[in-house]
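J.: no FASTA, just this:
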């Protein structure tokens, strides 16, 4: 096919010429060791993908060679087993930085898949040190099993799976290793939401291309950041100059004049989005990262930082013949081309009566109460420089390899206060749990850094689009963001990290050890305010020695 445009120049790329494609659905494989229809095999392999009808084919890495990977459909409390088979080449086609953790003395291509948002035993969590190479020839220090077991013991939710290999996550996800995992339950069945052809998962990612259509990823820091004495080198964040949805650059979707359900995910490395409709119509939010809201929530726009999800209903009734653009109003990285995402064209005839509904009540309200919390942890987000003079962002003033300082006890409730002293916001992802944002308080950053005094202003409640259960929490600049969570069901080795993938790969990631036995805690008294009004301000509790992590089992 003749290349009719320059893929590296967004001024030259026609928009809204490729139709949005719904991701394929994974099919179970028969295996005598697992119950019928519960076992899946997905191959991680190199393939060629067409991002735009006027582009040449592009080399990608994908689950089953697809972008996005096949959607896994699962049911609550019915276990799913997945074997992610690494069939990738031994050499990466994107620039590998050998100075990062494990990269200098490990095979160049390593993979491990994390089911993001899952309540799961740590051996199946996709720990970054559980990596493995093709044929499991080499494995990381925390590798335990070839088949991941997902018990699905949690409410219906929009989960997703993606590569999580130590020091390679930014490259492997950018190359294409991401897909949806939709967990359903009986509550969802009863809600009468749009379904089938009218339920569409949307993975939004920014990407840049070279003139020949290949993926562009920088081999080092770009201006205004100074050059560094390492090549290739990690950057502080890569921003693509085009927007893709389900692997298509600026696509369109033909819709009927009826209600549709869209499960939207920001799977970009660094870019955030503020999504709204060009006709100023409200979006009806029904869910966040961890599942359904208690009530449907009309909103004008929704912000999604990397790894955040939102579950929306858009009603195209009475809009026959109209074209509506999904806009991106993000102000951190504004741009003429990246300000638009895709088009909805209300051009299809209605195939029958729209009998779906928008329930006012969705899920029972099951909040966590601050006076039940056992521990508050003050966790600063800070900046420093590594040995090569590169900017490095840190959690709790520690690097990844430092011993775990966050050791929650099984069945404990904790409040984590993210104290963001850096000049940018961070999407903080905590493995294993779903939590809720209590709120944010502005603080005097200079006074905190220079004197160690945390002087805060009044509490600001969560934004209207982030009131539900979440596993990614925006830590705003100059704010203390407080999150409450319940550690339950599993013990073992987990992690928390910034989900800007370049930050995660460059030490903005820390271990978590969930332990069985109770340890000294700060008990919050019942007479403290139960409406999220108490200020943060307790240091980390003493760290106990965890149980042996090598022999942990669960039933």
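T.: Here it is on my side, so go on. What you see is a predicted model, and the numbers here were worked out from it, not measured in a lab.
J.: use CA for all of it now, contacts and neighbours both
T.: Fine.
J.: From residue 512, how far off is the nearest residue to residue 412 once chain neighbours are set aside?
T.: Of all residues not flanking residue 412 in the chain, residue 487 sits nearest, at 5.5 Å (C-alpha to C-alpha, 6 or more residues apart in numbering). The gap separating residue 487 from residue 512 is 11 Å, by C-alpha to C-alpha, to the nearest Å.
J.: okay, now the residue nearest to residue 412: neighbour count?
T.: Counted by other C-alpha atoms under 10 Å, the residues lying close to residue 487 total 20.
J.: do the same with residue 185
T.: Neighbour count for residue 185, taken as other C-alpha under 10 Å: 17.
J.: Pasting the second one now:
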């Protein structure tokens, strides 16, 4: 996304009618969703400048069958079906990485664990002069936890082949409450320094100055680098 260039998204809920963690749904179910609806959802963009109608609050959820929570809303109602909603994002942000995820009542943690989360990068053309790695040399990834599982996920390849050059890692901690301590571990037969250092050039607040060289990084829940 480009800074100050708005984005309009039509969300359509076509999720399976039975949740991956159905046993959790059975424990937390409450009105306004009746007993025969197991999957309700709404998307929240985390950290951006967003108008209230597009905030993705839990009470704005909707189901695959078109059942709406009490505060469901959409832009341009004449252009949506019952299982859809149109949201707009201003992208009036610094150059940084945000994220979005399922935010329905009582389900945020298990929905993120089930994979309903993604990265949202806002770019400022003024940053082009910095010469930061882009394209295949910019690697986004997320760390998350959930019921009986802990995962680190890359949308491309969890074990990518790399070149002897600089890469930019964009890391999200999508865990509900777990902190992650991250570092590079290199076999000694490959490199005498088993934990090579790296530069921290930005956080969820954008690019940072001065730069900081680290050999490990602790990322808090919902934190980004």
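T.: Thanks, I have it. Bear in mind that the values here come from a model prediction, so they are computed numbers and not experimental data.
J.: what does residue 217 of the second structure align to in the first structure?
T.: Counting by TM-score structural alignment, residue 217 of the second structure corresponds to residue 302 in the first structure.
J.: what's the answer for residue 163 of the second structure, then?
T.: Under TM-score structural alignment, residue 163 of the second structure pairs with residue 256 in the first structure.
J.: Same check on residue 106 of the second structure?
T.: Aligned by TM-score structural alignment, residue 106 of the second structure pairs with residue 167 of the first structure.
J.: so where do the strands sit in the stretch 151-300 of the first structure?
T.: 157-163, 178-184, 199-209, 215-216, 242-245, 248-249, 252-255, 259-266, 273-277, 283-288, 291-299 (DSSP state E, counting those that start in this stretch).
J.: Quick one: closest of these to residue 473 of the first structure.
T.: Residue 473 of the first structure lies closest, by C-alpha to C-alpha, to one member of the strands of the stretch 151-300 of the first structure: strand 283-288, at 11.3 Å.
J.: what does that closest one correspond to over in the second structure?
T.: Strand 283-288 of the first structure covers residues 198-203 of the second structure once aligned (TM-score structural alignment).
J.: For the matching stretch, report the contacting residues that lie outside it.
T.: 96, 207, 208, 209, 211, 212, 213, 214, 215, 223, 224, 225 (C-alpha atoms under 8 Å, 6 or more residues apart in numbering).
J.: show me what contacts the match of residue 217 of the second structure?
T.: Per C-alpha under 8 Å, 6+ apart, neighbours of residue 302 of the first structure: 274, 275, 276, 310, 465.
J.: give the contact list for the fourth one.
T.: With contacts taken as C-alpha under 8 Å, 6+ apart, residue 310 of the first structure has the following neighbours: 263, 264, 265, 285, 286, 287, 288, 289, 302, 304.
J.: if we can go back for a sec, most neighbours of all the contacts of residue 302 of the first structure, which one?
T.: Result: residue 310 is most packed of those (other C-alpha under 10 Å), 26 neighbours.
J.: Would you map the helices across the second structure?
T.: 22-28, 108-113 (DSSP state H).
J.: can I get these in JSON lines with mean neighbour count?
T.: Converted to JSON lines, the helices of the second structure look like this (neighbours: other C-alpha atoms under 10 Å):
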{"stretch": "helix 22-28", "mean neighbour count": "12"}
{"stretch": "helix 108-113", "mean neighbour count": "22"}
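J.: quick one: which of those is nearest residue 196 of the second structure?
T.: helix 108-113 (30.3 Å).
J.: with the first structure superposed, average distance for that closest one?
T.: Once fitted to the first structure, helix 108-113 of the second structure is off its aligned match by 1.5 Å on average (mean C-alpha distance after the TM-score superposition for the first structure).
J.: how far does that helix sit from the chain's center?
T.: Its chain's C-alpha centre and that of helix 108-113 of the second structure lie 11 Å apart, by C-alpha atoms, centre = their mean, to the nearest Å.
J.: Please name every helix or strand in contact with it.
T.: strand 96-102, strand 138-146 (3 or more C-alpha pairs under 8 Å, 6 or more residues apart in numbering; DSSP states H and E).
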